[in-house]
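*Asks:* 3D, please:
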Amino acid sequence: MTKAPYSPTANLLRDAIDATDKTQRELARAAGLPHANVLSMMKTGECKVPISRIPKLSAALGIDTSRFLEIAMQEYHPEIWMTLKEEYSPLLDEAERKLIDIYQTASFAGRIPMTTALLDALHGLFLVAAVSDASVEE
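*Replies:* Next up is the predicted model:
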């Protein structure tokens, strides 16, 4: 038997299915899938998760739709994703986009929880960077 290829989208789906108390049949029905075995194939990476099913799957699983869509688009359609990301993030400056890119790259293999300790550490780093930058300008 051939092992399915590594798939961040399938991993996210599998983890979400494992974390719910719903059956695959219930989830498949909620997502509008004809058979539960299709969901099984998606969670093992044997077939792709249809982009159009992600909102309903997310709702059924109680997970963030945006994150699920982002991971699937990065994996299945990276060129389209990059183009959309570049064209639809006009409210961010270059430094903010770089920070988001770093976070997204780091979290590609799994969600990074925004704990108080992490937020405090990031805040501290930004304060150090701001002080360092101010002293360089003087």
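
*Asks:* C-alpha only now, for contacts and for neighbours.
*Replies:* Fine.

*Asks:* chain center to stretch 100-120: distance?
*Replies:* The chain centre lies 11 Å from the centre of stretch 100-120; the measure is Cα atoms, centre = their mean, to the nearest Å.

*Asks:* Now do the end-to-end distance for that stretch.
*Replies:* 17 Å (Cα to Cα, to the nearest Å).

*Asks:* List of residues touching it?
*Replies:* Stretch 100-120 has contacts (Cα atoms under 8 Å, 6 or more residues apart in numbering) with 8, 12, 71.

*Asks:* let's go with 10 Å and repeat that
*Replies:* By Cα atoms under 10 Å, 6 or more residues apart in numbering, the residues outside stretch 100-120 that reach it are 7-9, 11-12, 15, 67, 70-71, 74-75, 92, 94-99, 121-126.

*Asks:* Let's see this one next, to set against the first:
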Amino acid sequence: MSAQATVQPINDPVCAYITERIDALNGIKSQREIAAEAGLPRPNVVSMIKKGDMKLPLERVPAFARAINADPAYLFRLVMEQYWPGGADVVSEIFGTVTSRNEAAILNKIRQVSRGTDPALTPALEKALEEAFGSP
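*Replies:* So this is what the prediction gives:
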């Protein structure tokens, strides 16, 4: 699937996340280097993706994620929603919940501290998670 020219709102989750990740690399890696690592044809393509003038091609997600030090599963989920709103639900229904590395680490910690007992999501645990991560 190739990129489509579109104008996304500035608050588009893909644009915001990519901008955040690239800003974190300021002084470490240039957009030219990011474009080269991601296999994009020109450095200005990175700017176009950040602004929402162009969608990140799905086939470039893994390389782009590596180039910006992002989790590929998380970036793919965001990009997938941009291309196909509601599509993440279909993917989840077929393949199950796709977890990022960070989510998997949290799940592994839960398994470790619960000694693999498969704890239920009790109201107390739900409250503790909301306090830890902020209420939805």
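
*Asks:* Give me the TM-score for these two chains.
*Replies:* With the length set by TM-score structural alignment, normalised by the length of the second structure, the two chains reach a TM-score of 0.62; 102 aligned residues with a Cα RMSD of 3.1 Å.

*Asks:* and the contacts of stretch 100-120 of the first structure, which of them are in helices?
*Replies:* Using DSSP state H, 8-9, 11-12, 15, 67, 70-71, 74-75, 94-99, 121-126 are the members of the contacts of stretch 100-120 of the first structure that sit in helices.

*Asks:* Just the buried residues out of those residues, in PyMOL syntax.
*Replies:* Written as a PyMOL command, the selection of buried residues from these, which uses 16 or more other Cα atoms under 10 Å, is:
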select buried, resi 8+9+11+12+70+71+74+75+97
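
*Asks:* Tell me which stretches of the first structure form strands.
*Replies:* Along the first structure, no stretch is classed among the strands by DSSP state E.

*Asks:* Closest to the centroid, which residue in it?
*Replies:* Centre of the first structure computed as the mean C-alpha position; nearest residue by Cα atoms, centre = their mean is residue 67, 3.6 Å away.

*Asks:* What residue in the second structure is paired with that one?
*Replies:* Residue mapping for residue 67 of the first structure onto the second structure gives residue 74, with TM-score structural alignment as the criterion.

*Asks:* Counterpart of residue 30 of the second structure over in the first structure?
*Replies:* Here residue 30 of the second structure is matched to residue 23 in the first structure, going by TM-score structural alignment.

*Asks:* For its match, give me its contacts.
*Replies:* Applying Cα under 10 Å, 6+ apart, we find residue 23 of the first structure in contact with 17, 29, 36.

*Asks:* For the last one, give its distance to residue 7 of the first structure.
*Replies:* Look at residue 36 of the first structure and residue 7 of the first structure: by Cα to Cα, they are 20 Å apart.

*Asks:* repeat for the first one
*Replies:* Noted for residue 17 of the first structure: a distance of 15 Å to residue 7 of the first structure, by Cα to Cα.
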